[in-house]
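[1] no FASTA, just this:
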């Protein structure tokens, strides 16, 4: 799947969410939903404008879009749970469309991941034929590029969690959840999972407890 293939799904999702707004009378949730939709739209525009960029850049933008879509899905889940609206059909349609859009982003991310793996293998093959100094330079350049892109795409919550883990090596899951009690347990765990996927933290399990430490 290519980036341009998501246009129809993205447009359909915007229309369904626009149709959902008139049913949402609570000003607090209206503002929250508009803010999260604006973030998703900016991310998608960036996604399309970077079509010809390196796979590593597109990969982390796709991952950010998945995270932004999850944030809207979580908000819709809260709205549904609190029964903020009486007519649930528009909410369910918007939720279904967002899930389909997220699936398309995941497919693109997975395709990019395969491309990156092939390129990393090629880099390793070239490096193995070079002397130690050249090998270190190539590896450091790849790692540096990935680290810059990883940190650039961190949302505020992930950045705060990462900084907390840096200051508290071997922090347990429950310690992190307690520190960020303004966020739901699900949101904290999702952010931890994304930090693991992009390679910014390590995870260790001992005696049924999960510990996290920063890589950099």
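    All right, it came through fine. Please read all numbers here as calculations on a predicted model, not as lab measurements.

[2] alpha carbons only for contacts and neighbour counts from here, please
    OK.

[3] and residue 36, what does it touch?
    Contact analysis of residue 36 by Cα atoms under 8 Å, 6 or more residues apart in numbering lists 68, 71-72.

[4] Which SSE is immediately downstream of the helix ranked longest in the chain?
    As assigned by DSSP state H, the longest helix anywhere in the chain is helix 89-128. Heading C-terminal from helix 89-128, the first helix or strand you meet, by DSSP states H and E, is helix 132-152.

[5] Which strands or helices does that next one pack on?
    Counting contacts by 3 or more Cα pairs under 8 Å, 6 or more residues apart in numbering; DSSP states H and E, helix 132-152 packs against helix 55-81, helix 89-128.

[6] what angle sits between it and helix 89-128?
    Relative orientation of helix 132-152 versus helix 89-128 (axes from the mean of the first three to the mean of the last three Cα atoms, to 10 degrees): 170 degrees.

[7] buried residues in helix 132-152?
    By 16 or more other Cα atoms under 10 Å, the buried positions in helix 132-152 come out as 135, 138, 146, 149-151.

[8] Use this one as the comparison:
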């Protein structure tokens, strides 16, 4: 996964530099130069210097992630402006945009993966208490929130409520909890209580 975002970062930088070289307007070329510099500085701050800043913790990492994402967004806005003004060749612009979007996507995926994997897993020393109802599963409506939550639990067994809420942050906490309760009542998942925490697994 890290190789993917590195490749997208390099490709984005190459196409952005091609755009910069072909840009005749001094104001826009300075603006593009500043944004490319910000992108590179953000990348270095997030990935290259992470070993040196390990003591700064997760909050600092999240801030650097947000900074880098903001640099990408501002570059995408500038690319939109350049496209509409038609003062640069369209091919490198489209390649730069595509690679920037790919880079942003891989960056978000990597950030979510690291956030979810950093959540502590249950300790193995206390007994597990199963809490579930003996109900036969029914069919779910295609592409419903419950189905998405169920698929997430299938992919990530022993999911905690907060992990599920984080994964489906577009939904309200209340909606996620209601869907979990309905999945439990309908017999699709089972609830495990351990160490004052609740985990969900598929049946």
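    Arrived safely. No experiment lies behind these values; they were computed from the predicted model shown.

[9] TM-score, when you put one on top of the other?
    Aligned and superposed, the two chains score 0.52 in TM-score terms (TM-score structural alignment, normalised by the length of the second structure); 119 aligned residues with a Cα RMSD of 2.3 Å.

[10] From the chain's centroid, how far away is the helix or strand where residue 12 of the second structure lies?
    Using DSSP H and E, the element containing residue 12 of the second structure is helix 2-22. Averaging C-alpha positions (Cα atoms, centre = their mean, to the nearest Å) puts helix 2-22 of the second structure 20 Å from its chain's average.

[11] what residues does that helix touch?
    For helix 2-22 of the second structure, the surrounding residues in contact (Cα under 8 Å, 6+ apart) are 29, 32-33, 36, 88-89, 92-93, 95-97, 99-100, 102-103, 106-107, 110.

[12] One more pass at 7 Å, please.
    29, 32-33, 88, 92-93, 95-96, 99-100, 102-103, 106-107 (Cα atoms under 7 Å, 6 or more residues apart in numbering).

[13] mind putting the residues you listed in CSV, neighbour count and distance to residue 176 of the second structure included?
    Below are the contacts of helix 2-22 of the second structure laid out as CSV (neighbours: other Cα atoms under 10 Å; distance: Cα to Cα, whole Å):
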residue, neighbour count, distance to residue 176 of the second structure
29, 16, 47
32, 21, 42
33, 17, 44
88, 19, 46
92, 18, 43
93, 21, 40
95, 16, 38
96, 26, 37
99, 23, 33
100, 25, 32
102, 19, 29
103, 23, 29
106, 20, 25
107, 22, 25
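
[14] So which bit of the second structure is stretch 144-152 of the first structure matched to?
    Stretch 144-152 of the first structure corresponds to no residues in the second structure, going by TM-score structural alignment.

[15] and which of the contacts of residue 36 of the first structure is nearest residue 59 of the first structure?
    Nearest to residue 59 of the first structure among those is residue 68, at 14.4 Å by Cα to Cα.

[16] got the contact list for the alignment partner in the second structure of that closest one?
    The equivalent of residue 68 of the first structure in the second structure is residue 71 (alignment by TM-score structural alignment). With contact taken as Cα under 7 Å, 6+ apart, residue 71 of the second structure is in contact with 35, 38-39.

[17] and if we set it to 6 Å?
    If you count contacts by Cα atoms under 6 Å, 6 or more residues apart in numbering, residue 71 of the second structure has them with residue 39.

[18] Show me the contact partners of stretch 60-70 of the second structure.
    Residues contacting stretch 60-70 of the second structure (Cα under 6 Å, 6+ apart): 42, 46.

[19] same thing but at 10 Å, please
    38-47, 50, 53-54, 58-59, 71-76, 103-105, 107-108, 111, 115 (Cα atoms under 10 Å, 6 or more residues apart in numbering).

[20] Residue 193 of the first structure versus the residue sitting nearest the centre point of the first structure, what's the distance?
    The centre of the first structure sits closest to residue 67, judged by Cα atoms, centre = their mean, with a distance of 3.2 Å. Here the criterion is Cα to Cα, to the nearest Å. By it, residue 67 of the first structure lies 11 Å from residue 193 of the first structure.

[21] The longest helix of the first structure relative to helix 7-20, how many degrees between them?
    For helix 89-128 of the first structure against helix 7-20, the angle by the same axes, to 10 degrees is 150 degrees.

[22] helices and strands around helix 89-128 of the first structure, which ones?
    helix 7-20, helix 55-81, helix 132-152 (3 or more Cα pairs under 10 Å, 6 or more residues apart in numbering; DSSP states H and E).
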